[in-house]
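Trainee: quick one: sequence plus predicted model below, questions after.
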Amino acid sequence: MKFAFVILHYNERTLEDTQECVDSIRSVSVNQNYHITIVENGSKDRSLSVLKTLYDESSDISLVHSKENLGFANGNNLGCRQAIEEINPDFLIVINNDTVITQEDFVTKIQEIYNTYHFHILGPNIRDRNNHPQNPILEFPISIEQLDKGIRDLTLKLEVLNKSCFLYWLKYKRKKAMKRLVKNILLASPLNHLIGHASLRDKMSRDIQEGIGLHGAALIFSKEYYEMYKDVFYSGTFMYKEEDILYYRVKKHGLRSIYHPGIVIYHKEDRSTDSRFKIGCSKERFIIKNQLASFKVYRDYIRKDLLQKGFS
């Protein structure tokens, strides 16, 4: 079987991550029929020239360049189209450039899981920098009411942030930071296993889950999936909500979405976004604006479906 890896690269500060990701793919794909497509996503720096120097002569790598930053969905769609046209793979493995694979049977395990479940989308056991699970995602907003509430909340956040970064931190970030600190202390405690402290995601990540939401840092699509859609990801978003819309597709079309703990990938997370900003408030503003735009796109996507079905 043929395996196509698609990696989205942005900003020269993440070049080391992209190299490490490529090296990890190569190390676990020895003797496998694989190919890597790297999308240079409109970086305004040395990224393209460095990637050309590194990989132009590599038979196992194709380098695709976009003159502008297409965002997550469209950048990955560009890479997926290239991979499909070039090698017609049995599996599209779309992973962030800040991920690393160390599992020696990663590729063969995908085929084994497919033979059992015949999945459309497979989500691996993604471990973050603290070795906490990021899969499965337990809840996505899939109603107009939930999305309208999200839009109102984000609009208010942006208004507060635009008035004062300090007030924004007091209102929204202080409590969240304290909760994260307490959680990390509890998880790191040697008594953790004795007292049974574990989140629902921690518990669910130990078992195979079906029809579940999956984290976008690593997604494995079978040929059955990508032959159903013009684009692997819905093309309306720039950044954020891609996973939500993917889950909506799963529910809408009855796709087989599988989370499997037996296939593992490590995620350093947010490196591409972090590389854009040095000031916390600038990054926060960028995130909220893009989340708000994607919430509206997602809401309109669902609303269009409802109208087609004859609902108001």
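Mentor: Arrived safely, thanks for sending. Residues are numbered from 1 along each chain as shown.
Trainee: could you use CA atoms for every contact and neighbour count after this?
Mentor: Noted.
Trainee: residue contacts, Asp202?
Mentor: 132-133 (Cα atoms under 8 Å, 6 or more residues apart in numbering).
Trainee: distance check, it against Leu15.
Mentor: As defined by Cα to Cα, to the nearest Å, Asp202 lies at a distance of 31 Å from Leu15.
Trainee: also Leu181?
Mentor: 30 Å.
Trainee: please apply the same query to Asn184.
Mentor: Relative to Leu15, and taking Cα to Cα, Asn184 is found at 30 Å.
Trainee: give me the more crowded residue out of the two.
Mentor: Set side by side, Asn184 and Leu15 show more neighbours around Leu15, with 20 against 13, by other Cα atoms under 10 Å.
Trainee: name the helix or strand for the more buried one, please.
Mentor: helix 15-28 (DSSP states H and E).
Trainee: which residues sit against that helix?
Mentor: By Cα under 8 Å, 6+ apart, helix 15-28 touches 7, 9, 36, 47, 97-107.
Trainee: mind running it again at 7 Å?
Mentor: By Cα atoms under 7 Å, 6 or more residues apart in numbering, the surrounding residues in contact with helix 15-28 are 9, 97-106.
Trainee: below is structure B, check it against A:
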Amino acid sequence: MKCVMSILNYNDSRRALELAERCVKFDSIERIIIVDNKSTDDSVTFLTERVGSNIELVVASENRGFAAGNDIGAKYAQEKYNPEYILFANTDTIFSETEVNACLSKLKAKADLGLISMRIKDIKGNEEKSAWHFKSFLDYTLFNIWIYRHITYKKGVYKSFSNDFQYVDIVRGSFMLFKMKALIEANFFDENTFLYYEEEIIAYRLRKHGYKVGLLTNYFYIHNHIASGTGNIWFIKKHLDASLRWFLINYYNIGNVKIRIFDFATKICSCETFLIEKLKRRGK
């Protein structure tokens, strides 16, 4: 089988099905797998009643996060279909078969390319961050601090692009098309993170196995952002800190001194977050 698509759903079954039904018509995608990541709404019932012969539903026994959910889809596809390519797309993305075909053509043409994506626009047509560089340990650590983060938010983001394609360090996780061989050699996603920094980690894993990450610069997909229940600032901070810490320890191989520096920075950020949230409540 040439290309399988995996859609990870969490409490967004209507858009998951809409995306699947749109993409199942593409000649370039032969099978679609919707992975329900232990939704707390009626997603499983809704999807079970509506999936068709070329759209399958796999239900996770527990929600272990974005990376683990994607791995469920990838390993299911590998075992059942052994595809040449696998596409991961969020339920809130919009793209056409033209874009998928362009990505597939570039993956096929470049032996060293393991993962490809495209530039991004929001639903209003504004361009969003689509690719960025790896940072130094210092930059990742200082990024914890609110003032530094807001001053340097766009630091390392690719802003100028070649005519049609270029290699980049990291691409956004909302649309990722892999050579299946590359994903398998990289040992899939790292399931030790729940949310955030999955993009850095998979790019790092691919690089360690001789594969590059690329961006189609003359094609765009739309990211129509989900309004989810995970917007609580403390929920976000908890997983941002934990994922970044895991990434730095296990991929940048930082030692005890740097771990202590990083942990101190996260404590500063916690104090900042507390004060900012307090000021916000007073201003209401």
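Mentor: Yep, that arrived. Owing to the predicted nature of the structure, the values given are computational and were not obtained by experimental measurement.
Trainee: buried stuff in the helix holding Leu15 of the first structure?
Mentor: 15, 17-22, 24-26, 28 (16 or more other Cα atoms under 10 Å).
Trainee: before we move on, what about stretch 127-136 of the second structure?
Mentor: For stretch 127-136 of the second structure, the neighbour count (16+ other Cα under 10 Å) marks 130-132 as buried.
Trainee: and the gap between the residue mapped onto Arg26 of the first structure from the second structure and Tyr204 of the second structure?
Mentor: In the second structure, the residue paired with Arg26 of the first structure is Val24, using TM-score structural alignment. Distance, Val24 of the second structure to Tyr204 of the second structure, using Cα to Cα: 31 Å.
Trainee: then Ile261 of the second structure?
Mentor: Ile261 of the second structure is 23 Å from Tyr204 of the second structure, by Cα to Cα.
Trainee: try Ile151 of the second structure
Mentor: In terms of Cα to Cα, Ile151 of the second structure sits 26 Å off from Tyr204 of the second structure.
Trainee: neighbour-wise, which of these two wins?
Mentor: Shown here are Ile151 of the second structure and Tyr204; by other Cα under 10 Å, Tyr204 has more neighbours (21 against 10).
Trainee: which SS state does that one fall under?
Mentor: What DSSP: H, G, I helix; E, B strand; the rest coil gives for Tyr204 of the second structure is helix.
Trainee: what's the closest non-adjacent residue to it?
Mentor: Tyr251 (7.6 Å; Cα to Cα, 6 or more residues apart in numbering).
Trainee: residue in the first structure paired with that neighbour?
Mentor: Using TM-score structural alignment, Tyr251 of the second structure pairs with Ile302 in the first structure.
Trainee: got the buried residues for whichever strand or helix holds its match?
Mentor: Here Ile302 of the first structure sits within helix 280-308, counting by DSSP H and E. For helix 280-308 of the first structure, burial by neighbour count (16+ other Cα under 10 Å) applies to 281, 284-285, 288-299, 301-303.
Trainee: kindly report the same for stretch 256-271 of the second structure.
Mentor: So for stretch 256-271 of the second structure, counting by 16+ other Cα under 10 Å, buried means 258-259, 262-263, 265-266, 269-270.
Trainee: stretch 112-119 of the first structure too?
Mentor: 113-114, 118-119.
Trainee: can you redo the buried residues of stretch 127-136 of the second structure as JSON lines with distance to Ala186 of the second structure and secondary structure?
Mentor: Below are these laid out as JSON lines (distance: Cα to Cα, whole Å; DSSP: H, G, I helix; E, B strand; the rest coil):
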{"residue": "Ser130", "distance to Ala186 of the second structure": "22", "secondary structure": "coil"}
{"residue": "Ala131", "distance to Ala186 of the second structure": "20", "secondary structure": "strand"}
{"residue": "Trp132", "distance to Ala186 of the second structure": "20", "secondary structure": "strand"}
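Trainee: mind listing the strands for the stretch 1-150 of the first structure?
Mentor: For the stretch 1-150 of the first structure, the strands defined by DSSP state E, counting those that start in this stretch occupy 2-9, 33-41, 61-66, 91-96, 99-100, 121-127.
Trainee: so which of the ones you listed is nearest Phe72 of the first structure?
Mentor: strand 2-9 (7.7 Å; Cα to Cα).
Trainee: what packs against the closest one?
Mentor: Contacting strand 2-9 of the first structure under the criterion 3 or more Cα pairs under 7 Å, 6 or more residues apart in numbering; DSSP states H and E are the following elements: strand 33-41, helix 71-87, strand 91-96.
Trainee: repeat that for 6 Å
Mentor: If contacts are counted by 3 or more Cα pairs under 6 Å, 6 or more residues apart in numbering; DSSP states H and E, strand 2-9 of the first structure sits against strand 33-41, strand 91-96.
Trainee: quick one, which of those is nearest to Asn162 of the first structure?
Mentor: With Cα to Cα as the criterion, Asn162 of the first structure lies closest to strand 33-41 of those, at 28.7 Å.
Trainee: quick one: that closest one to the second structure mean distance?
Mentor: With mean Cα distance after the TM-score superposition for the first structure, strand 33-41 of the first structure departs from the second structure by a mean of 1.1 Å once superposed.
Trainee: buried ones in that strand?
Mentor: Neighbour count says strand 33-41 of the first structure has 34-41 buried, by 16+ other Cα under 10 Å.
Trainee: just to revisit the earlier point, turn the helices and strands packed on strand 2-9 of the first structure into a markdown table, including distance to Asn69 of the first structure.
Mentor: Formatted as a markdown table, those follow (distance: least, Cα to Cα, whole Å):
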| stretch | distance to Asn69 of the first structure |
| --- | --- |
| strand 33-41 | 5 |
| strand 91-96 | 15 |
